[in-house]
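Q: Test case, fold it:
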Amino acid sequence: MASAPSNGVAEPINSDIGNVHQTGSFRFALVALTSLFFMWGFLTCLNDILIPYLKDMFELNYTQAMLVQFCFFGAYFIVSIPAGHLVGKIGYQKGIVTGLAIACVGCLMFYPSASYASYWMFLSAFFVLASGITILQVAANPYVSALGPAETASSRLTMTQAFNSLGTTVAPFFGSWLILSSLTHNSDPAIEAVHHASTVQVPYLMLAGALCVLAVVFMILKLPVLGIKPTNTPGTSSGSAWKYPHLVLGAVGIFVYVGAEVGIGSFLINFLTQPDIGGFTEAEAANYIAYYFGGAMVGRFIGALVMQKISAGKVLAFNATCAVLLVAVAMFAEGTTAMWALLLVGLCNSIMFPTIFSLALQDLKQYTSQGSGVLCLAIVGGAIVPLLQGIMADSLGIQLAFALPLICYAFIAYYGLVGSKATRPQSV
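A: Predicted structure coming up:
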């Protein structure tokens, strides 16, 4: 198989390969790849279910509970560059299989973590699982971008991300049914620990089986071979991609977007169980997460169509501005008003990641791959922002802690209107 770019989004394919046979092959590949977007969305969303589960099991404060996201999204920062080199050597398809296999190992690690009731073992399992998903991201995102014209890459990525959102929409029902609904508060700590362990083991064994099946399927599939040459990665001697201001600001945009989305999702269950907000049980609150991520799914299908008529920057700024207003309402209102305001932020999130990603990579030419690697590293915002939000929640309260995501969305609005149009350097 042809070597992949060392990281991130690939350079566009040549127009002379767009014949009927290859178009059909590309469509088949896109259909196959949607299963991966679904699966890693599903697995990522389960973190939001497990945070209250682990918080209850180990009697953690908010800061300690957010270490789940710190370990999970920290893997993106640590593994992204090695994953890019790996995919560059073995190709997209083998990279996908490798990512699935490592994610499978991560799911299997939840079994001993629950048996020994060790929070640090759980955190290790999250890191390994996220490492596998990082390799999948590094392989699949550029592959989707390369499967068609460059001018429709944003729309294509948005459409596949919609299936990622489908996974995040289904996951809360799965987690509520198999994990949170069976939580008990037994007076005997030993009995309660055993019950907690069995509650999380079965779901992750099921997920490990599903990942194993997907790995076998992608070993067998014949995906299109794309003639894409690897270019520079972050950290190499040629730092030319860093001379593009719109890329640097885009990396900040990815950082704050992932941080805001993950931060809100991580606190949703605890927010909805507050007596003055929803007063739900944890299992009931988990079901409402589906509205948050379901809104993102619907918005991505709509956004894929809207951005063919309206510039991506304007759509991004509009969504981010709406998110700022909704988070502000959630901070200062009560009851169902605050609840639905926060849940509707999911609809605003819909097009943000793929749109920021695509805008940041515009006009990078031979530095597209390097720039994409920079953006992959910026996903570490999902580790940093929720942890900071946890510290704020412990000191200011959970509602006022949403001031941090509000600031994040304000920057994204700026990027859509101004930052993405920053002057490109004349020569690099």
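
Q: okay, CA-based contacts and neighbour counts for the rest of this
A: OK.

Q: Can you tell me what sits against stretch 283-303?
A: Under the contact criterion CA atoms under 8 Å, 6 or more residues apart in numbering, stretch 283-303 has outside partners 49, 155, 158-159, 161-166, 168-173, 175-177, 180-181, 265, 268-269, 272-273, 342-351.

Q: And those residues, which of them are buried?
A: Buried positions within those, assessed by neighbour count (16 or more other CA atoms under 10 Å), are 49, 155, 158-159, 161-166, 168-173, 175-176, 180, 265, 268-269, 272-273, 342-351.

Q: please give me the structure for this one as well, since I'd like to look at both together:
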Amino acid sequence: MEKSNIPVIPRHFLLSFILVTSLFSLWGFANDVTNPLVAVFKDVFVITNAQSTWVQMAFYGGYATMALPAAIFIRRFSYKSGIIVGLALYALGALISIPAAAGANFNLFIIALYILTFGLAFLETTANPYILSMGPPETATRRLNLAQAFNPVGSLTGMFIAGTIILSAIQVEDFKNDVNGYAGSLEATPVVQREHNIPSFLQAKPRERVYDENVKAYVASVGVGAPVTALQDFKDGKIYSFQGMTHRELQQNDLKLVAMPYTAIGCVVLVVLVIFLVTKLPNTSPPDADHDVHFGRTLKRLLTNPNYVGGVIAQTFYVGAQIMTWTFIIQYAENELGIDKATAQNFNIMAMVIFLCSRFICTFFLKYIAPSKLLMILSAGAIAFTLGAIYIHSITGLYSLVLVSACMSLMFPTIYGLALDGVGEDAKLGSAGLIFAIIGGVFMTRFQGQVLDMDSFMGTTATRGSFFLVILCFLIIAVYGFLSSRFKEKAV
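A: Next up, the predicted model:
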């Protein structure tokens, strides 16, 4: 049979392919409905930037914790078993947000996200190789690319819901705007949103401004420092109420909004779980497949493979760069340009759209440019755009930060493919190491949060200076691209 006639998805795998592909949207939703919570929890719980990064530490720490156990579980049992366990953990974590919101308990939210990502680790570790196995090896890559195209559908849905249900409706944002607006009207600290020529379709709908009497009294008594101390003073009872709510009532109101999308997706995941339980999925493993793990021998081979080890390191820093860039777009827009959270989230959505478009463009270029060389080119572009975000003091700096996503679009799969090139059967456990590399989203966001809490960094503001960490990550990725090309030359 000619290669062009080989089916991407054989007919007898079609239903299974559709069901498993739905999982890609589910974990995309969870990833991108969670990113804005770093900024939301900072204000709602009145904590530092470093403390608020526990959101990402828990989220990506769950991946790191469960990646290897998930790979071992799937090798010992089956793909279907891995999917069922993953969906159960996903639903459990999502639904724990209900008591966390009711009790205004930050720690319980962190536990909920940690458990939720246990499920995501199982789903990602299972779905990718299962899709690859659903048909001829010749079309495996095309099959996986088709399934992965549905991941951004979930991501964009998560971003949109975060912007419309959470960021545009939380009362703590109204409180901050009231304090900032009234302080600015008295020329105490004019930190109200400035004119940036932001397109109207990106701007959040303005809310009617009626200053709360308690806020007016507070600003009048505190003066210039009012916007800086207002949230803590409201929490401490120095502002009695805002729009008839105590701080505790406002906090619970906002956390119910946070819990809404998690409650909804938890219910959806339970429905999907039932569907998988009652559906017979094909066993794609060879009849003589070895289900023993042989962990020691496999690990030794992987750890003595410099191309693989370098790939895990590069993937760690790539995930760190991606999460730092997308998580702190909101803080950059707020702190440097005075833009409200809801409008800032629209720039996050723009970044994701650019990310998706660039993925197709970069995939086309792979026909003509070696993956390792393309990785170096994309890293250089990402460094240039990040420098623009640091040093351009206008709305153009924010657009430059958004454009970093164009360069990140193909980095994860490119590093993934380079690292597993030539490892053979060791790829099943080797892929777990690359999923474990998501731990980069844990410690790098924590470092950036600590920098954001400083007054300044590297000769500029703390917010802008924190993105030097992102540049460090892209430098390491560029080095791996260079070294990987050398490893391949030696192997030939």
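
Q: What about the buried ones among the contacts of stretch 283-303 of structure 1, which are in helices?
A: Among these, the members falling in helices (DSSP state H) are 49, 155, 158-159, 161-166, 168-173, 175-176, 265, 268-269, 272, 342-349.

Q: So which residues of the stretch 51-200 of structure 1 form helices?
A: With helices called from DSSP state H, counting those that start in this stretch, the stretch 51-200 of structure 1 shows them at 62-65, 67-90, 92-108, 110-115, 119-146, 153-178, 189-220.

Q: Nearest approach to residue 257 of structure 1 belongs to which of those?
A: Nearest of the helices of the stretch 51-200 of structure 1 to residue 257 of structure 1, taken as CA to CA: helix 67-90 at 12.9 Å.

Q: can you name the residues of structure 1 that stretch 379-395 of structure 2 overlays?
A: Taking TM-score structural alignment as the measure, structure 1 aligns residues 320-336 with stretch 379-395 of structure 2.

Q: What does residue 354 of structure 2 correspond to in structure 1?
A: Structural alignment places residue 354 of structure 2 opposite residue 295 in structure 1 (criterion: TM-score structural alignment).

Q: Can you tell me the SS state at that match?
A: In terms of secondary structure, residue 295 of structure 1 is helix; the call rests on DSSP: H, G, I helix; E, B strand; the rest coil.

Q: Quickly note the distance from it to residue 258 of structure 1.
A: The spacing between residue 295 of structure 1 and residue 258 of structure 1, counted by CA to CA, to the nearest Å, is 16 Å.

Q: Spell out, range by range, the helices that occur in the stretch 251-400 of structure 1.
A: In chain order, the stretch 251-400 of structure 1 shows helices spanning 282-306, 312-332, 335-349, 352-361, 368-377, 381-396, with DSSP H, counting those that start in this stretch as the criterion.

Q: List the contacts of residue 50 of structure 2.
A: Residue 50 of structure 2 touches 446-450, 452-453, counting by CA under 8 Å, 6+ apart.

Q: what do we get in structure 2 for residue 416 of structure 1?
A: Alignment of residue 416 of structure 1 against structure 2 is given by TM-score structural alignment, with residue 481 as its counterpart.

Q: Next, count neighbours for its match.
A: Residue 481 of structure 2 has 26 neighbours, counted by other CA atoms under 10 Å.

Q: residues contacting it?
A: When contacts are counted by CA under 8 Å, 6+ apart, residue 481 of structure 2 is found next to 372-373, 375-376.

Q: who's more crowded, residue 295 and residue 258 of structure 1?
A: residue 258 (25 against 22).

Q: What's the match for that one in structure 2?
A: Taking TM-score structural alignment, residue 258 of structure 1 has residue 319 as its aligned residue in structure 2.

Q: how much space between that match and residue 414 of structure 2?
A: Counting by CA to CA, the gap between residue 319 of structure 2 and residue 414 of structure 2 amounts to 13 Å.

Q: Ok, residue 252 of structure 2 next?
A: Noted for residue 252 of structure 2: a distance of 43 Å to residue 414 of structure 2, by CA to CA.

Q: what angle do the helix or strand containing residue 18 of structure 2 and helix 140-148 make?
A: In this assignment (DSSP states H and E), residue 18 of structure 2 forms part of helix 14-34. Our comparison of helix 14-34 of structure 2 with helix 140-148, counting by axes from the mean of the first three to the mean of the last three CA atoms, to 10 degrees, yields an angle of 50 degrees.

Q: Mean distance between helix 14-34 of structure 2 and structure 1 after superposition?
A: Once the two structures are superposed, the average separation between helix 14-34 of structure 2 and the matching residues of structure 1 is 2.2 Å (mean CA distance after the TM-score superposition for structure 1).

Q: just stretch 375-388 of structure 2 next, same as before
A: For stretch 375-388 of structure 2, the mean distance to aligned residues of structure 1 following superposition is 1.2 Å (mean CA distance after the TM-score superposition for structure 1).
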